[in-house]
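J.: Need the 3D shape of this:
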Amino acid sequence: MLVAAIAISTFLRGSEIDAKKLQALVERARKTDSSALVVYADGKKVVVETFGWAVKPIHCMSATKSIVSLAVGILIAEGKLESVDVPVSRFYPGYTGGGKEAITIRHLLTHSSGIRANETTEDIYSSSDFVKNALDAPLAAPPGTAYFYNNRAVNLLAGVVGKAAGEPLDLFLDKRLFKPLGIVDYHWAKDPVGNPQGMSGLAILPNDLAKIGLMLAAGGVWEGKTVVPQAWIDESTRVTPLSEQWGQPTGFLWWGVPTSWKLSITYYTLQRWKQEAPESIVERLRPLENRVYDNQATAISAVRKLLGPGRDFRTMLPLLKSLGNPPSAYSPKVDRGDAGPYPGFYAQGFLGNYLVVLPKVNIVAVRMNAADPKKKGPLDPFDDFVESVLALKDGL
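T.: All right, here's what the predicted structure looks like:
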């Protein structure tokens, strides 16, 4: 431990990052059985830890979605795409009926397409063609009216990118994003018919994922050349009103980093709970929808008051204890604007794979967790990683 502390102290000379908090972050990453932790401050690498695991590309899970978003911005900059308001039917002429003709690229980017989807992905992985799977799905809501974290819709977005680029998503990003950043050791998973996945699929080295964050923190510039326009970074990472309203503070497939965290039992939370508890009990919690709580204890107290201390409350208690994580598709937190603007943005994937970018203080952090069979016990998602990175710098 002394060696690690000395190394951190050396790296941090001249930096305003709190060395003790950084050391605590490293220890927290170690205790959560992380596969890798990378932290940059002011463009300098201050932590690179692999905790004994081999350095190889790690599947970043749903953090892949945020990389897909970058492809859209690059296409617009190159004039291959007019705007995010182009309808999907432009690229798939038969995509009409039931309101599908109204779906735009913006809707796919903001989880507001209305395409019917499940919270899990089993039905997607069981299909041979992920894009067709999305095209064939009916609508559950009119486009632009509701938020639903939608893996199926992002797979369709990957297809749209390929149509607009004139080549598959992975090949386009290889030329426009990965090669300019010197990223060569990566893999992008495809469905059985060869479509690059959009909802997940990117396996990448931890430090290469950090490179993408460094480029974004520098306004989209890498080694003097613009890779992603600053205008797109600003637009795509700006949290949308609809996502805030539904307790999912996201922009164009990026999560917003709020300056304080508050809990909310949202419509989405209730829908998930219905899959794991009697619907009759969950429906009794409807009066609590979209109320904001300072912490888990106050949220649990509100549910107890509504249900009483008996069997129904005890049935819900395990689910209530899952509240309190940073925003995700399944355990939302919200910031209602009382704590100031979002100081950064991040990509997030299953198992706790993160890329956190705080441009205002020039901090980039990556935590990755490989689904490695050598790991024993449950894989810890390090739920408070974003908050731990935010704590490194005072005044945010």
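
J.: Please make it C-alpha for all contacts and neighbour counts, starting now.
T.: Fine.

J.: Do a quick rundown of the strands in the stretch 151-300 of the chain.
T.: Remark: strands assigned in the stretch 151-300 of the chain by DSSP state E, counting those that start in this stretch are 186-188, 202-204, 221-222, 225-226, 255-257, 262-264, 292-293.

J.: I'd like the structure of this one too, to check against the first:
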Amino acid sequence: MRGEASRSLANPTLIVSVPLTPSWVPLESPVSRRALFLPLCALLACAHTQPTSPPQTPASVVISPEATAAMTRAWMAQNDGDAAKGHAELRQVWDAGHQFEEVARGAADMAAASGDTVMAMTWLERALDKGLSNPGGLLHAEALAPLRTLPGYDALVVRARKNALEARRTWGVGAGLERSSPKEAGLSEPALEDLLKAAEKSGSAGLVLLRHGKLVGEWYFGGETHRIEAMSATKGMVALAIGLLIDEGKIPSVDTPVSAFFPEWKDGLKGKVTLKHLLNHTSGLASKRTAFDIYESKDFVRYALDSEVVDEPGSKHAYNNKATNLIAGIVERASGEKMDVYLARKLFTPLGIRDFRWDKDPSGNPVGMAGLQLHPVDFAKVGQMLLQGGTWQGKRILSASYIQALGGAPSQPHTPTAGLLWWLIYEEGMSVTLGTDALEQARRNGFPEAPLARLREIADRPIPQGAFFATFVEKLGDASLLTAFMEKSAPHNFKQHVEGPPSGFAAIGQGGQRVLVLPKYDLVAVRMSDSDGRVPEDVLEFSEFTGKVLGLVRPAPAAPTAR
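T.: As a prediction, this is how the structure comes out:
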């Protein structure tokens, strides 16, 4: 490794902003020059840097329902190939007074995609005025590529970096963590170097390691710390809300029926659904593999309530976004507060976490299935609290018994890795099998024969979990076919196999979002990405992450002896 990255191992308290320069990038290339220049420029306040004000808004800014609805419509229009329509949606809501950073940032992408680079630059200026603090995204986001050669673009990146540094100071991001070096933490430095290289190669925006309760390091690969969308790792925080309410006595237990909060669910199969069924994806609630139908609804909680329960609750495991959105409504009924407000008071504030946002549906419900934006190092604090059995700085936050329930053992008999919206980590023997039944189901539903023929080469053969996703996508031939395959092969899909007890648990989201808690090794690791198109989706998932983290603390396998 070179430059700042190599210094980080010797001085692990340094927060690394400069990317690890890949071996294929010459040191004199424009890529490496820009990466090395911008952090220095921010520190020295270069002459071309435009003045910017520190963020003035509270950390938990509530984005208006009108802005949320417009962003959803814009995203769906862009997904349909009409970026100009999406841009018009965002411009209209902005002009109506709903002037949020997220609106401006999304409008910049859509203006650029529509070919209006001048307007895209204007939108970025507006986003920066509202506190945009992700210089790495400006450097790497695929949608902004047409802007990077324009005059003044580098100055925008510098402004974003200054915003990020100011926001960290203002909101105390990561406050309360002592620091240690990799050597003091007992981490393998060669394994750490390997992890960092792999993290950058996979398009990571942030990586954080805690060992023995101390911060070993933060790495941001050309950017700075900023709030990152946790995707489905949000579900892990939703599970904590239920545990906190049980600890308060506001919910009797996870076996409490949903009808205790929504009496309209007292009859039929709905009357059998408990909180535990919602938390372990066995509710039987009708759900699709994608979330487009959910985003089209105006009230995600009501949409879940009005859906049918189509399978006997507890009879099978089926990943369910609707069920998690319903939990947001249950938290509100039990606590008297919106879920994000409740978690801010009961979880984030005690941990010193002040800079977060939570997406809302058009009716103002915090989204349960995704939508929490948090700094990686603050996510690591949540993981550390869980690793410590629910305590933080000597104070009890969450009961140890609930943490054991969510991450200590399988929560149902169908999927060995499913806890309560957290996923169990097995150190040895984790494998995944693509069954012939899934391929036949996909064939019956019209999935193309050519990729099915390639997938049959790996059918009914256990593949180590760390290698499965890459192997599957390689045989599929096109990562864009993944969603269609999951839809058409349901409910069969993949089968998991494990050996031995779990070593830890993780909150996991699309794009390789990970909050990894390993009590056996007294280790917490967080990896997050911005899903900005800098690498292909299958690379972004960083499926080797858990194995490489374990490599930090486990001895390397002995070399084979000559015979």
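
J.: what's the TM-score here?
T.: Once the chains are laid over each other, their TM-score by TM-score structural alignment, normalised by the length of structure 1 reads 0.83; 367 aligned residues with a Cα RMSD of 3.3 Å.

J.: Buried deepest among the strands of the stretch 151-300 of structure 1, which one?
T.: Per residue and on average, the most neighbours among the strands of the stretch 151-300 of structure 1 fall to strand 255-257, with a mean of 27 (mean count of other Cα atoms under 10 Å).

J.: helices or strands up against it?
T.: With contacts taken as 3 or more Cα pairs under 8 Å, 6 or more residues apart in numbering; DSSP states H and E, strand 255-257 of structure 1 sits against strand 344-349.

J.: In structure 2, which residue range corresponds to the following helix or strand past the strand it packs on?
T.: Proceeding N to C from strand 344-349 of structure 1, the next assigned helix or strand is strand 353-358, under DSSP states H and E. Aligned by TM-score structural alignment, strand 353-358 of structure 1 falls on residues 513-518 of structure 2.

J.: Can you show me the helices along the stretch 151-300 of structure 1?
T.: 151-165, 169-173, 206-217, 230-236, 241-245, 267-274, 279-283, 296-307 (DSSP state H, counting those that start in this stretch).

J.: Same list, those, but as a markdown table with distance to Ala137 of structure 1 and mean neighbour count please.
T.: Listed next are the helices of the stretch 151-300 of structure 1 as a markdown table, based on distance: least, Cα to Cα, whole Å; neighbours: other Cα atoms under 10 Å:
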| stretch | distance to Ala137 of structure 1 | mean neighbour count |
| --- | --- | --- |
| helix 151-165 | 9 | 25 |
| helix 169-173 | 22 | 21 |
| helix 206-217 | 32 | 24 |
| helix 230-236 | 26 | 17 |
| helix 241-245 | 22 | 18 |
| helix 267-274 | 19 | 18 |
| helix 279-283 | 25 | 14 |
| helix 296-307 | 35 | 16 |
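
J.: list the contacts for the closest residue to Ala506 of structure 2 other than its chain neighbours?
T.: In space, and not counting its chain neighbours, Ala506 of structure 2 is closest to Leu516: 4.5 Å by Cα to Cα, 6 or more residues apart in numbering. Shown in contact with Leu516 of structure 2 (Cα atoms under 8 Å, 6 or more residues apart in numbering): Gly383, Gly504, Phe505, Ala506, Ala507, Val524, Ala525, Val526, Thr546.

J.: Equivalent analysis for Asp294 of structure 1, please.
T.: Going by Cα under 8 Å, 6+ apart, the list of residues near Asp294 of structure 1 reads Trp261, Lys262, Leu263.

J.: now do Leu347 of structure 2
T.: Neighbour list for Leu347 of structure 2: Ile397 [criterion: Cα under 8 Å, 6+ apart].

J.: and if you look at Ala74 of structure 2?
T.: When contacts are counted by Cα under 8 Å, 6+ apart, Ala74 of structure 2 is found next to Ala83, Lys85, Gly86, His87, Glu89, Leu90.

J.: out of the residues you listed, which one sits closest to Trp358 of structure 2?
T.: Leu90 (19.1 Å; Cα to Cα).

J.: and that closest one, what helix or strand is that in?
T.: Per DSSP H and E: Leu90 of structure 2 is located in helix 83-95.

J.: How about Val39 of structure 1?
T.: Assigned by DSSP H and E, Val39 of structure 1 falls in strand 36-41.

J.: how close does that strand sit to structure 2?
T.: When structure 2 is superposed, strand 36-41 of structure 1 averages 1.0 Å from its matched positions, counting by mean Cα distance after the TM-score superposition for structure 1.

J.: Trace that strand over to structure 2 and give me the residue numbers.
T.: With TM-score structural alignment as the criterion, strand 36-41 of structure 1 aligns to 206-211.

J.: Other residues contacting that stretch?
T.: With contact meaning Cα under 8 Å, 6+ apart, stretch 206-211 of structure 2 is reached by 185, 199, 215-221, 225, 376-377, 380, 384, 522-529.

J.: Which ones among the residues you listed map onto strands?
T.: Those of those mapping onto strands are Leu215, Val216, Gly217, Glu218, Trp219, Leu523, Val524, Ala525, Val526, Arg527, Met528, Ser529, per DSSP state E.

J.: Could you pick out the buried ones from those residues?
T.: Buried members of those, scored by 16 or more other Cα atoms under 10 Å, are Leu215, Val216, Gly217, Glu218, Trp219, Leu523, Val524, Ala525, Val526, Arg527, Met528, Ser529.

J.: Just give me the match in structure 1 for Leu192 of structure 2.
T.: Aligned partner of Leu192 of structure 2 by TM-score structural alignment: Leu22.

J.: List the buried residues for the one helix or strand that match maps to?
T.: Leu22 of structure 1 is part of helix 19-31, with elements assigned from DSSP H and E. Within helix 19-31 of structure 1, the residues scored as buried using 16+ other Cα under 10 Å are Ala19, Leu22, Gln23, Leu25, Val26, Arg28, Ala29, Arg30.

J.: Run through the residues that contact the nearest residue to Phe350 of structure 1 once chain neighbours are set aside.
T.: Of all residues not flanking Phe350 of structure 1 in the chain, Met61 sits nearest, at 5.6 Å (Cα to Cα, 6+ apart). Contact analysis of Met61 of structure 1 by Cα under 8 Å, 6+ apart lists Met199, Ser200, Gly201, Leu202, Ala203, Gln348, Gly349, Phe350, Asn353.

J.: Residue range in structure 1 corresponding to the helix holding Leu90 of structure 2, please.
T.: Taking TM-score structural alignment, helix 83-95 of structure 2 hits no residues over in structure 1.

J.: quick one: that helix to chain centroid distance?
T.: Distance, stretch centre to chain centre, for helix 83-95 of structure 2: 26 Å (Cα atoms, centre = their mean, to the nearest Å).

J.: Could you look up the next helix or strand downstream of that helix?
T.: Toward the C-terminus, helix 83-95 of structure 2 is succeeded by helix 101-113 as the next helix or strand (DSSP H and E).
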